[in-house]
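Participant: Have a look; sequence and predicted model below, questions after that.
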Amino acid sequence: MPWKLNLNSRKGAEAEKTALLFLQQQGLTLLHRNFACKTGEIDLVMLDHATLVFIEVRSRSHSQFGNAASSIDRNKQRKIRKTAAVYLQKYRQHSHRICRFDAISIDNHDATGQNSLNWMKSAF
């Protein structure tokens, strides 16, 4: 039975949509959303000119456990790198490209629901 990604987080999907729109406004081009395989999942795969960018999107409603960016630990980074390797094997037309790993963190800082978006290029 093939592996399948379960997208059941509405909030996570909204954060990814917000991040995607922001990055497109910055000139990046979407290649894939939610690329998934047995090793893990990459939220967004985009082109920044000739650079292939693998993007992890994190969102936090409360800061009691740290901000959204702090939730991308070494284990998650390792999974993203392994998944990126699978992506490059599957989409060989991009194997010549320079790759970058970015992160988008979206944090809710107050009771008004105002979110802050932080784009970290070359996050890991």
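Facilitator: Now that the structure is in, tell me what you want to look at.

Participant: drop to CA atoms for contacts and neighbour counts, all remaining ones
Facilitator: Noted.

Participant: Residue 18: what secondary structure?
Facilitator: helix (DSSP: H, G, I helix; E, B strand; the rest coil).

Participant: Structure two is appended below for comparative analysis:
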Amino acid sequence: MSRSRGSEFEARACRYLEQQGLTLLARNWQCRFGEIDLIMQDGSYRVFVEVRARHDARFGGAAASIGADKCRKLQAAANLYLSQQGGASRCRFDAVLFDGDAPPVWLKNIIS
């Protein structure tokens, strides 16, 4: 997927989450471990959001594209972000998935 297309889905995911009451803290936060698509606040939780889009749900769709390696990188990046923000915070890892023309799917706590 092209960078501009990815940015389009990240913007859609951000709007969707803001409609659900979350507040955007950062977008495309980068570090040596990779990039966090969206960092949101949901009440007392810092939410690290992975946005994935696929043309259709064949071969597992957007959800199947988030593997163990991606989860490890996301956790490492989130730990660095939290340490730079002054310490521990309650956090969780969510995903917003787009499969074809279907509405977005918001998965909470994708990493336990």
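Facilitator: Cool, got the structure. Since the model is a prediction, treat every value here as computed from it, not as a measurement.

Participant: which residues in structure 1 form helices?
Facilitator: For structure 1, applying DSSP state H gives helices covering 10-25, 74-90.

Participant: okay, and the last one goes to which residues in structure 2?
Facilitator: Taken onto structure 2 by TM-score structural alignment, helix 74-90 of structure 1 occupies residues 68-84 there.

Participant: can you pull the buried residues of the matching stretch?
Facilitator: 73, 74, 75, 77, 78, 79, 81 (16 or more other Cα atoms under 10 Å).

Participant: Just put the helices of structure 1 in a markdown table and tack on distance to residue 120 of structure 1.
Facilitator: A markdown table is the format used below for the helices of structure 1 (distance: least, Cα to Cα, whole Å):
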| stretch | distance to residue 120 of structure 1 |
| --- | --- |
| helix 10-25 | 11 |
| helix 74-90 | 14 |
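
Participant: For residue 114 of structure 1, which of those helices is the nearest?
Facilitator: helix 10-25 (13.1 Å; Cα to Cα).

Participant: Show where the closest one falls in structure 2, residue numbers please.
Facilitator: With TM-score structural alignment as the criterion, helix 10-25 of structure 1 aligns to 4-19.

Participant: Give me the mean deviation of that stretch from structure 1.
Facilitator: Here stretch 4-19 of structure 2, set against structure 1 after superposition, deviates by a mean of 0.5 Å using mean Cα distance after the TM-score superposition for structure 1.

Participant: Give the buried residues for that stretch.
Facilitator: Quick answer for stretch 4-19 of structure 2 (16+ other Cα under 10 Å): 9, 10, 11, 12, 13, 14, 16, 17.

Participant: of all those residues, which comes closest to residue 56 of structure 2?
Facilitator: residue 9 (14.4 Å).

Participant: quick one: contacts for that closest one?
Facilitator: 51, 52, 53, 98 (Cα atoms under 8 Å, 6 or more residues apart in numbering).

Participant: Over to residue 45 of structure 2?
Facilitator: So residue 45 of structure 2 contacts 89, 90, 91, 92 (Cα under 8 Å, 6+ apart).
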